[in-house]
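[1] the sequence isn't on hand, but the structure is:
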């Protein structure tokens, strides 16, 4: 999946682990791992071994996010709970390194994944779930056009505590308007010579 700022490609530990480990190391306090059931990893060997155990299956289907400016992997996202028979699929395992956070590529990566789900694969429903305490993830879901659907209390257990899970979704009838807003936001005219956006993307995927 290729856009103007980034490309998503199947995660390959041999190709991507070193770049991702280096990018994640810029998060010196390990905060990016707080709401993930794994990590942080002590060294590259541990990180690559986890990838080889966990990230090479068909569900979850992991992707590396490659920054066109550096041609390096700077983040990870996956499709999971893939149910083609009923047209439902989820995005998850999102881990954006500090090199990807708050960049146009960060948004474009999610747009590319949505476009594949709805335009190419014809799914009916695209889900986003996160720890209810994860305020940045909840804000991101709203900004990207996902609608909040409710709270599943004590839905799972990880890192020694209960997790309440917040559910969000986009359905196929909502996608055309969201896609149009993203296309306008990602247009080259919306960015100045230094790559700064002229018009922000607000909650609900609307400029």
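    Thanks, I have the structure now. Computed from a prediction, not measured in an experiment: that's the story for all the values here.

[2] going forward, measure contacts and count neighbours with C-alpha atoms only.
    Fine.

[3] list the residues that contact residue 68.
    4, 5, 6, 7 (Cα atoms under 8 Å, 6 or more residues apart in numbering).

[4] spatially nearest residue to residue 51, not counting backbone neighbours?
    Distances taken as Cα to Cα, 6 or more residues apart in numbering put residue 13 closest to residue 51, at 6.2 Å, once the chain neighbours are dropped.

[5] list the residues that contact the one you found.
    Contacts of residue 13 (Cα under 8 Å, 6+ apart): 48, 51, 52.

[6] make a markdown table from those and add secondary structure and neighbour count to it.
    A markdown table is the format used below for these (DSSP: H, G, I helix; E, B strand; the rest coil; neighbours: other Cα atoms under 10 Å):
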| residue | secondary structure | neighbour count |
| --- | --- | --- |
| 48 | helix | 21 |
| 51 | helix | 18 |
| 52 | helix | 16 |
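
[7] list just the nearest of these to residue 184.
    residue 51 (35.8 Å; Cα to Cα).

[8] ok, second structure coming up, stack it against the first:
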């Protein structure tokens, strides 16, 4: 089947619901991860210290036509605990990236990231017809690299001096990817982990 461009959609699992990001999520999101340097350290943008600063980031994401942003809602509490996006979308070449992802610290190393990625990857490969999904992170963000590797994504390499960090230093970016023919095995592992 030919690939199709992602649109805002609601994807529901046992632990999380991934839904179109909206200004109504702001209070939950600030409570989950606002003013937390550890949450924002590797995202390439300063930590939002106030709800207004987070609202500016949220509005910028919503205004960006090159991505499809989602709120990640924890089903047990009904509260948004982070956000993620489909980005770098190239339908002609059947690829996209899952990125700009963050979760409040209380949800690190829980089912939240695993199930969010399972829902997004399933949608990308099985419904949108993508042949490649990439993920990337700062080379110093070892926690994120381990989480991406646990998804079954393969390490592809490092782009050196790729992007300037908010503090002015240079970031090397580590790239990972999953291909459509690798997806069934990775999906089985992710499903078993949940």
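    Nice, I can see it. Here the structure is a predicted model, which is why all the values come from computation and not from measurement.

[9] care to give me the TM-score?
    Here the superposed chains carry a TM-score of 0.89, computed using TM-score structural alignment, normalised by the length of structure 2; 183 aligned residues with a Cα RMSD of 1.4 Å.

[10] tell me the counterpart of residue 118 of structure 2 in structure 1.
    In structure 1, residue 118 of structure 2 lines up with residue 111, judged by TM-score structural alignment.

[11] burial count for that match?
    When neighbours are counted by other Cα atoms under 10 Å, residue 111 of structure 1 registers 20.

[12] what does the one 3 residues further on give?
    Burial measure for residue 114 of structure 1: 21 neighbouring residues, criterion other Cα under 10 Å.

[13] quick check, it in a strand?
    No. Under DSSP: H, G, I helix; E, B strand; the rest coil, residue 114 of structure 1 sits outside any strand and is assigned helix.

[14] so how far is residue 136 of structure 1 from it?
    Distance, residue 114 of structure 1 to residue 136 of structure 1, by Cα to Cα, to the nearest Å: 19 Å.

[15] swap in residue 55 of structure 1?
    24 Å.

[16] more neighbours: these two, which one.
    Neighbours were counted for residue 55 of structure 1 and for residue 136 using other Cα under 10 Å; residue 55 has more, 20 against 10.

[17] name the nearest residue to that one, ignoring sequence neighbours.
    Nearest to residue 55 of structure 1 is residue 62, by Cα to Cα, 6+ apart, at 5.8 Å.

[18] my read is that the one you found contacts residue 51, right?
    No. Residue 62 of structure 1 is beyond contact range of residue 51, at 9.5 Å (criterion: Cα atoms under 8 Å).

[19] which parts of structure 1 are helices?
    For structure 1, applying DSSP state H gives helices covering 13-24, 44-54, 104-115, 135-143, 175-186.

[20] now the second one and helix 13-24, what's the angle there?
    So that's helix 44-54 of structure 1. Between the axes of helix 44-54 of structure 1 and helix 13-24, defined by axes from the mean of the first three to the mean of the last three Cα atoms, to 10 degrees, the angle is 130 degrees.
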